[in-house]
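Here's a sequence, model it:
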Amino acid sequence: MSEKRMTGKMISLMARQSLKTNRMRNIFVSITIVLASALLAAILMFAFGQHKATERELSHAQQVGYYNLTEEQMETLKADERIAFQIQVKTGVLTQLDDCSVLPYYVSEMSDKIRVGEMDRGRLPREADEIALQEELLERMGVTPEIGSKVTIPFYDGNTETFTVSGIVKGGENAKQFPVFFSEKYARSGSQLKNQPYEVYAKLYGAADMHPDDLREAMYLIGSDAGVERAYVSPSRAYFDSRFVSSQDVLVYGLVGGVILLACVLVIYGVFYLSVIGRIRQFGQLRTIGMTKKQMRRFVSREGSLLFVRAAPAGVLIGLVAGYFMVPAGFSIVNTLIIVVFVLAVIYLITMISVRKPAKIAGNVSPMEALRYVPEDGMKKTSAK
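Model prediction:
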């Protein structure tokens, strides 16, 4: 075994022994490291979680909407190869019932790619006299919530029509307004939808790889090619906002994180400084038996790194758990691993910076200087003689 490795092992052993005799210092430093690690990890988990949750939510929403469309414009958009996915929609006029209201809808399909609803059982309507609606609405109307049930709806314009339930849609608990989904046949010829314009909700190919300005222009160009006025092309603000990192959020998180790290530095530095000053005589004795300045600095630094190893993982774990419960919908294993590595690296760096000055003080202690730091009890004994 080389002399360098033996020296390193000796310093590590001395540092471990030193930690056993300075419990109060260890407690203060460990608590500081745990708190700093936990707070930093929790802040990052919250920030990353919010972004991830928004990203997941928007993965089920359109990137652009085209409104007030004729059937010809709708068909042109339907055939556009630049659109990766789209649904065609019609929306009727709200009708007020006794204790709730209903809104007629036509959607070409229910998909997870652009979510406007989710089927619980059954299917979307195919015939002009079929509808799909929520179980809660059926119960309020006094209709058995089953496929095949007959529902009579008195519309706002005085028309009263009877339909057969083809599907039950999820949701609607405690709602005041309910969507009622009709078939394509009804959308073309039914009294509540035939005169309503079409809408198209779409996602574009390669949107994630395009610059936001280029993507927005591509959306307008697709609309223009279909004869849609610019005023009726609506890029999703939520989608475009998600493409940018808010400078205000970065500033807030940065300031909070900076304050936490600064407090961590000051506490660890202060505790180690007082610890070194209190052990001047011990360091002088170590210099007397041959320890170099570099070895003395390594000795104190090793104490700091050992305390980091003991305290930081616990703090990070606490922060991860707290951050998860703040935004559970934004949890991501990849983001969590990145946060763990980042927080451990930052806290280790902060710990080493904090003990650097005290370690330097310890390394500069000479055997002669150590003699000046005579314990107070020893001074009393000398004067008594």
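
can we go C-alpha only for contacts and neighbour counts from here?
Fine.

okay, now L251: neighbour count?
A count of nearby residues for L251, using other Cα atoms under 10 Å, gives 11.

in a strand, that's where it is, yeah?
No. Under DSSP: H, G, I helix; E, B strand; the rest coil, L251 falls outside any strand and is assigned helix.

mind checking how far it is from A36?
19 Å (Cα to Cα, to the nearest Å).

Same check on I361?
25 Å.

okay but E139 is in contact with P145, surely?
Yes. At 6.6 Å, E139 and P145 qualify as touching, with contact defined as Cα atoms under 8 Å.

Alongside the first, I'd like the structure of this one:
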Amino acid sequence: MNVKNRKCIRKLSLKSLYANRRRNLIAIFAIALTTLLFTSMFTIVLSLNASYETYQFRQVGGYAHGTFKDVSPEQAERIAAHPKVKSAGARKVIGITADGVFSKTPAEISYMDANCTKWSYATPTTGRMPESGKEVTMDTAALQLLGVTPELGAEVTVSYSITDKDQTAFTVTDTFTLVGYWDYDELMPVHYINISRDYADDIEAQAVKTGLQPFRTDLNVMMASSTNIQGQMEQVDTDLGYTWDSYTDPNSVRIGVNWGYTSSQLESHLDPELVIAIAAFLLLVIFTGYLIIYNIFQISVAGDIRFYGLLKTIGTTPRQLKRIIRQQALLLCLIGIPAGLLLGYGIGAVLVPVVLRSTQLDAGITTISTSPVIFVGSVLFALLTVLLSCSKPGKMAARVSPVEATKYTDAMQTKKNSAAPGERSSIRWPLPIWDETKKRRCWWWCLWHCR
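Purely as a prediction, here's the structure:
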């Protein structure tokens, strides 16, 4: 027969929890400490990874997931509309200058749309993007190399070599109007000199008239996620009927994956020792939290062994006793876990710059991760630790019999009273609970104290 007693069990759990305030404070502290360990660990690890990826992106020249290389307008439109492609940005390179003032770090003259500009760290911090005619944007270091003061409206003269798909052809010298600029990043592999689409189309038309091939257009993309970028891009080519491993097939769309992403590097050479080390550290933290929380609940159950024996006397099942302890643990988690999340994230954020200073990474690329993985992972691991910790005490409470509980209490009370022989004890327990009258007393006692 199924008896609807969940409300009664919940009330018993709350009343028992309220009666053990000192234990509750210790348990909340232990749960918060365990959550703090997980949160600070995840914050440090993911922030270090984010900082490392930012460092790599700046060396690569952008943070797009990958590039579909040398695409036609039709191919670019089909790829951008594919469900796996979250967003796309086009770039058309028309020339390069690697001589004179740009001999140390070359400069690329190209048209970038808004997405590509953003992903390439080329968004003007002063001014705007080129919109028409001979408008240009570039970094402050490139302007200094050309002897131009970074001011909007300044005249900038640039000489560059026209570059089509197959060769570098003739040289062009043009004077542009500066409409935007940004600070130069010394980690960037090239200087970006961005022009308007109108100007790029005009130069392309002139180059084609001289017998050159049309300029190459690359489509940078952001996929649905940064995991398995190679596989996702290959799937896009397959779905659209393209290949990706041929330079001569006109139906081939070659792909390039941004190696700055940690996931891309792990896919190419996964280090088993690193995986083992991370797993061992997680197990160590779980085991540490388990020992602390387990001991608290073990001591609590041992102290309340008589209470659980009385509950079994009135018909409480072992499953219900386990549920009482589990509900108490989850209620304590409602206070301990949020406190641990806040403290752990704060401590992790403070420690990230300290850890980075001991590495070869530049302190200027410190990135504090706000990934939901930090909080979701911490909550899940903390809950797992708490549930594991209270499972064995729950079994202990479920196995206790009324007679054992009475004997256990009798032994404890005898030990307490042995130091004062001859004195009359004020303790009326243990009750002869197998007597019918006393059993009724136990029933009313539980109802009174759990009301």
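
TM value for the aligned chains?
Put the two chains on top of each other and the TM-score (TM-score structural alignment, normalised by the length of the first structure) is 0.67; 360 aligned residues with a Cα RMSD of 5.2 Å.

just to revisit the earlier point, tell me which of E139 and P145 of the first structure has more neighbours.
P145 (19 against 11).

Can you find the partner of the more buried one in the second structure?
When the second structure is aligned by TM-score structural alignment, P145 of the first structure is paired with P150.

I'd like to know which elements the host helix or strand of D174 of the second structure is packed against.
Element membership of D174 of the second structure [criterion: DSSP states H and E] is strand 168-182. With contacts taken as 3 or more Cα pairs under 8 Å, 6 or more residues apart in numbering; DSSP states H and E, strand 168-182 of the second structure sits against strand 126-127, strand 135-139, strand 155-163.

Switch those strands over to a markdown table; also include distance to F307 of the second structure and mean neighbour count.
Below are those laid out as a markdown table (distance: least, Cα to Cα, whole Å; neighbours: other Cα atoms under 10 Å):
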| stretch | distance to F307 of the second structure | mean neighbour count |
| --- | --- | --- |
| strand 126-127 | 72 | 16 |
| strand 135-139 | 75 | 25 |
| strand 155-163 | 85 | 18 |
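
Among those, which comes closest to P421 of the second structure?
Minimum separation from P421 of the second structure across these (Cα to Cα) falls at strand 126-127, 90.4 Å.

what does stretch 149-163 of the second structure contact?
For stretch 149-163 of the second structure, the surrounding residues in contact (Cα atoms under 8 Å, 6 or more residues apart in numbering) are 93-97, 109, 127, 140, 143-144, 146, 148, 168-181, 207, 215.

returning to what we had before: relative to the whole chain's centre, how far out is the strand holding D174 of the second structure?
In this view, strand 168-182 of the second structure has its centroid 41 Å away from the chain centroid, taken as Cα atoms, centre = their mean, to the nearest Å.

Identify each buried residue in it, please.
F176, T177, L178, V179, G180, Y181, W182 (16 or more other Cα atoms under 10 Å).

now, the most widely separated pair of the residues you listed?
F176 and W182 (16.6 Å).

Show me the helices in the first structure, by range?
3-21, 23-58, 71-78, 135-140, 184-189, 212-225, 237-242, 247-278, 280-288, 293-326, 333-363, 367-372, 376-384 (DSSP state H).

So which of the ones you listed is nearest D129 of the first structure?
Of these, nearest to D129 of the first structure by Cα to Cα is helix 184-189, at 7.5 Å.

Report all helices and strands that that closest one contacts.
strand 101-107.
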